[in-house]
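Colleague: Based on what follows, work out the 3D shape:
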Amino acid sequence: MCTLGNLIWLLVGGLTMSLVWMLVSILAFVSIVGIPWARACWTISDFAFTPFGKEIISRRDLTLKRDIGTSVLGSVGNAIWFIFAGFWLALGHAVSGALCCLTVIGIPFGIQHFKLAELAVAPIGKTIVSNELAHAAREANAKSALAQLRSEA
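Modeller: This is a model prediction of the structure:
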């Protein structure tokens, strides 16, 4: 099912937006100061090419560790990113998502565009993993949080 979804996705804006992400990645790399964002853009372009079967998750939720991308510096990096590229990428995905949602068949593709729009706003501190891995990480985090709440009570 993921394969069929990804094939149709390429026709409803996925290929175009993936190429846009690649272009932004190349521009960020060439600018030298944008190198920290270039690798993230390249990874997101792969996700924008075939999003079905994958999910966006915070690295902190996945690893249970803070890193530079999930700290205050990550928030500053996301603010800088939003000003220079994030707004335009998010706008492209939001418009594509709205167009996809005009038909019932296009709603799943519109939802994927909206997920990518959210990622375009603040990509630092996020990673892309399989649906199964994201679900397992969230389930393990929920069990850990529940155990902690029960021990406090």
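Colleague: all contacts plus neighbour counts: C-alpha atoms, from now on.
Modeller: OK.
Colleague: Grab the longest helix from this protein for me.
Modeller: When the chain is scanned for its longest helix (criterion: DSSP state H), the result is helix 131-152.
Colleague: so what does that helix touch, helix or strand wise?
Modeller: Applying 3 or more CA pairs under 8 Å, 6 or more residues apart in numbering; DSSP states H and E, we find helix 131-152 packed against strand 54-58, helix 59-63.
Colleague: let's see this one next to it:
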Amino acid sequence: MKTLLNVIWLLFGGIWLALGYFLAGIVCCLLIVTIPWGIASFRIAGYALWPFGRMVVDKPGGVGIAATLGNVVWLLVAGIWIAIGHVMTAIAMAITIIGIPLAIANLKLIPVSLMPLGKQIVPTSQPFVTGYR
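Modeller: Below is the predicted model:
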């Protein structure tokens, strides 16, 4: 079922969403100072490409002060706008019965798009891998 939902997701928006995050990652990496956000954008792009069967967890060891400050900057500069985009897209997807799981997947992207640093994407079958508790 996860594979079927991922294929439907990919066809109805996932590919464009992933390409957007990938492009943002390239831009962030080109600007040198914003490389941590670029790496986070690449991570989110992979998640946006194939979201069903995966989840976001905090990295082992907690989030340091640098990641916290970076998340605040990201939230103010881009995170809030990306989250609003996810909500609007989720509303559009939820109009049809088939689109409801896609809308839920879109809403699952909001927390990582708001605060991407200090996060890791893991399979849902192993949410508590050693060090991820």
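Colleague: Overlay the chains and give the TM-score.
Modeller: After superposition, the two chains reach a TM-score of 0.90 (TM-score structural alignment, normalised by the length of structure 2), with 132 aligned residues with a CA RMSD of 1.8 Å.
Colleague: thinking again about what came up before, which residues touch the longest helix of structure 1?
Modeller: Under the contact criterion CA atoms under 8 Å, 6 or more residues apart in numbering, helix 131-152 of structure 1 has outside partners 53, 54, 55, 56, 57, 61, 62.
Colleague: that older thread, out of the helices and strands packed on helix 131-152 of structure 1, the one nearest residue 79 of structure 1 is which?
Modeller: Smallest distance to residue 79 of structure 1 across these (CA to CA): 16.7 Å, for strand 54-58.
Colleague: farthest pair in the contacts of helix 131-152 of structure 1?
Modeller: Pairwise distances across the contacts of helix 131-152 of structure 1 (CA to CA) peak at 18.7 Å, for the pair 53 and 61.
Colleague: So if I had to pick from the two, which one is more boxed in?
Modeller: Remark: of residue 53 of structure 1 and residue 61, residue 61 carries more neighbours, 18 against 15, as counted by other CA atoms under 10 Å.
Colleague: show me what contacts that one?
Modeller: 137, 138, 141.
Colleague: The last one: neighbouring residues, count only.
Modeller: By other CA under 10 Å, the residues close to residue 141 of structure 1 number 16.
Colleague: What distance do you get for it to residue 135 of structure 1?
Modeller: Going from residue 141 of structure 1 to residue 135 of structure 1 by CA to CA, to the nearest Å gives 10 Å.
Colleague: hang on, the earlier thing: could the helices and strands packed on helix 131-152 of structure 1 go into CSV alongside distance to residue 17 of structure 1?
Modeller: Below are those laid out as CSV (distance: least, CA to CA, whole Å):
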stretch, distance to residue 17 of structure 1
strand 54-58, 17
helix 59-63, 24
